[in-house]
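Novice: Below is the structure, and that's it, no one-letter string:
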């Protein structure tokens, strides 16, 4: 199993924190976000790691890592960065991670233990609501729909919910993709308008795959998971999560 970290974006909503550093190198309680992710993968015994770079690419230097470059990072989204790592995705299963999130090796181990016959696997956080209530005056203003079928497959993802009943959890920015799963993704992308693909994030990708009948296996997880989008997130986590990070 290999890991691919998507680290091309600037993260302009973090303001001065990303003037001279890519978002993934933002400091949280004395440690950079990307270093926390690398630590989680290494604790789960995953040593082969690729990083998709873009904004201030030279600032991301990790010993032993393989680099892919998203040179169009200013006008593209997360899916375009993922496609930059197609060479790895075609060859063997990979765990893909956003780099503006915080988690532990527990969730990586959970993904490693998923059925090998499931070609696209995502963990979802079942304890998302207290975090969203702390981050937003109205948690539904930023949450996305997430509903499951009876077979632990994702039925709906990425919409705008109007009730909490539409949100059974939140996509965590982590997924495991097999080579077969990547072929299904490529087939889906081949029939999409290129300009749409450039703007598409991974949640929109998953929603599109589901519409085409592709099975997305979902695994519940209630451990540590934080998302960093705003300076207020950093302040919140420093105040509330210091003893857990």
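Specialist: Done, it's in. As the structure is a computational prediction, the values presented were derived from the model and not from experiment. Numbers count the residues shown, from 1 in each chain.
Novice: Please make it C-alpha for all contacts and neighbour counts, starting now.
Specialist: Noted.
Novice: tell me the SS of the closest residue to residue 99 other than its chain neighbours?
Specialist: Leaving aside its sequence neighbours, residue 99 sits nearest to residue 24 (Cα to Cα, 6 or more residues apart in numbering; 5.3 Å). Counting by DSSP: H, G, I helix; E, B strand; the rest coil, the backbone at residue 24 sits in helix.
Novice: residue contacts, the residue nearest to the spatial centre of the chain?
Specialist: When the chain is reduced to its mean C-alpha position, the nearest residue by Cα atoms, centre = their mean turns out to be residue 173, at 2.1 Å. Listed by Cα atoms under 8 Å, 6 or more residues apart in numbering, the contact partners of residue 173 are 97-98, 101, 202.
Novice: this is the other structure I want to compare:
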């Protein structure tokens, strides 16, 4: 059975993109006539993922305006406001949306630009938990590094000294994997340091005793948007997608 539900984490302020994000959140940056969030929603909708929750924080009202204008023709969008976005890391946003994991779910970072074809490749992997990864010749300090073997994730984290892939910020949860993840998130959030934990640290801890798969999307086009140079690359990529879309008509 395919996945029809997704959670997008878009609560952060995106301060590394100042001045572009001083008044509007990163997910509403304009990329070739559409916001980053709209590109994400369209890629999901083209694959039948039309039940989406967006966890917001900074700029919630602006996001609500964009969603209201979008309407429901391509699916329903629920906004979940995270009032703790300035003091809690993204595991807090996952915790607020944990009720969404009662069905198979995609989890997407709000700054990851992806194509419909990439989403289709992720949906084709039916393991209980799958981390979407790409490969390149070298990895820097800001990459979310992954160590994997025969498709199984062994470790994930920015501080890894040994790695052979990077996470792009897109995960899929099916069946028993959903419950395992939510239970782990609830344990972490009940701990004294819970608000300072990234959700991928939860995945790293789970990997020690749970089989977590990876989906290699090497060759597909995507772009993380963290810095001004990333914004330029994202605009170039979406401009190319727009031209390709018109050429297909």
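Specialist: That came in fine, so what should we check first? Keep in mind the model is a prediction, meaning the values are calculated, not measured.
Novice: care to give me the TM-score?
Specialist: Here the superposed chains carry a TM-score of 0.84, computed using TM-score structural alignment, normalised by the length of structure 1; 228 aligned residues with a Cα RMSD of 2.2 Å.
Novice: before we move on, the earlier item: how about the residue nearest to the centre of structure 1, what's its match in structure 2?
Specialist: Alignment note (TM-score structural alignment): residue 173 of structure 1 maps to residue 169 of structure 2.
Novice: where does that match sit relative to residue 122 of structure 2, distance-wise?
Specialist: Plainly put, residue 169 of structure 2 is 12 Å away from residue 122 of structure 2 if you go by Cα to Cα, to the nearest Å.
Novice: just residue 26 of structure 2 next, same as before
Specialist: Distance from residue 26 of structure 2 to residue 122 of structure 2, by Cα to Cα: 24 Å.
Novice: how about the helices of structure 2, start to end?
Specialist: Secondary structure of structure 2 (DSSP state H): helices located at 36-45, 60-70, 90-96, 116-123, 176-189, 199-206, 228-248.
Novice: Give me the residues contacting the fourth one.
Specialist: If I follow you right, that is helix 116-123 of structure 2. With Cα under 8 Å, 6+ apart as the test, helix 116-123 of structure 2 has contacts from 2-3, 42-44, 46-47, 132, 172, 215, 217, 220-221.
Novice: what would the residues you listed look like in a markdown table with neighbour count and distance to residue 139 of structure 2?
Specialist: Below are the contacts of helix 116-123 of structure 2 laid out as a markdown table (neighbours: other Cα atoms under 10 Å; distance: Cα to Cα, whole Å):
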| residue | neighbour count | distance to residue 139 of structure 2 |
| --- | --- | --- |
| 2 | 15 | 32 |
| 3 | 21 | 31 |
| 42 | 18 | 30 |
| 43 | 20 | 27 |
| 44 | 27 | 28 |
| 46 | 15 | 31 |
| 47 | 17 | 30 |
| 132 | 24 | 16 |
| 172 | 26 | 24 |
| 215 | 25 | 18 |
| 217 | 18 | 17 |
| 220 | 14 | 18 |
| 221 | 14 | 18 |
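Novice: In structure 2, what residue corresponds to residue 71 of structure 1?
Specialist: Structural alignment (TM-score structural alignment) places residue 71 of structure 1 against residue 83 in structure 2.
Novice: The closest residue to that match other than its chain neighbours: neighbour count?
Specialist: Spatial nearest neighbour of residue 83 of structure 2, excluding adjacent residues (Cα to Cα, 6+ apart): residue 57 at 6.2 Å. By other Cα atoms under 10 Å, 23 other residues sit near residue 57 of structure 2.
Novice: What's residue 57 of structure 2 aligned with over in structure 1?
Specialist: Residue pairing (TM-score structural alignment): residue 57 of structure 2 is matched to residue 54 of structure 1.
Novice: now do residue 240 of structure 2
Specialist: So, by TM-score structural alignment, residue 240 of structure 2 is matched to residue 243.
Novice: Equivalent analysis for residue 184 of structure 2, please.
Specialist: Match for residue 184 of structure 2 (TM-score structural alignment): residue 188.
Novice: didn't its match look like it was pressed against residue 211?
Specialist: No: under the criterion of Cα atoms under 8 Å, residue 188 of structure 1 makes no contact with residue 211, lying 10.3 Å away.
Novice: Quick check: the gap between the match of residue 71 of structure 1 and residue 14 of structure 2.
Specialist: Note on residue 83 of structure 2: its distance to residue 14 of structure 2, by Cα to Cα, is 16 Å.
Novice: more neighbours, these two?
Specialist: Under the neighbour definition other Cα under 10 Å, residue 83 of structure 2 and residue 14 were set side by side, and residue 14 has more, 21 against 15.
Novice: ok, that one - contacts?
Specialist: Applying Cα under 8 Å, 6+ apart to residue 14 of structure 2 gives the contacts 21, 25-26, 226.
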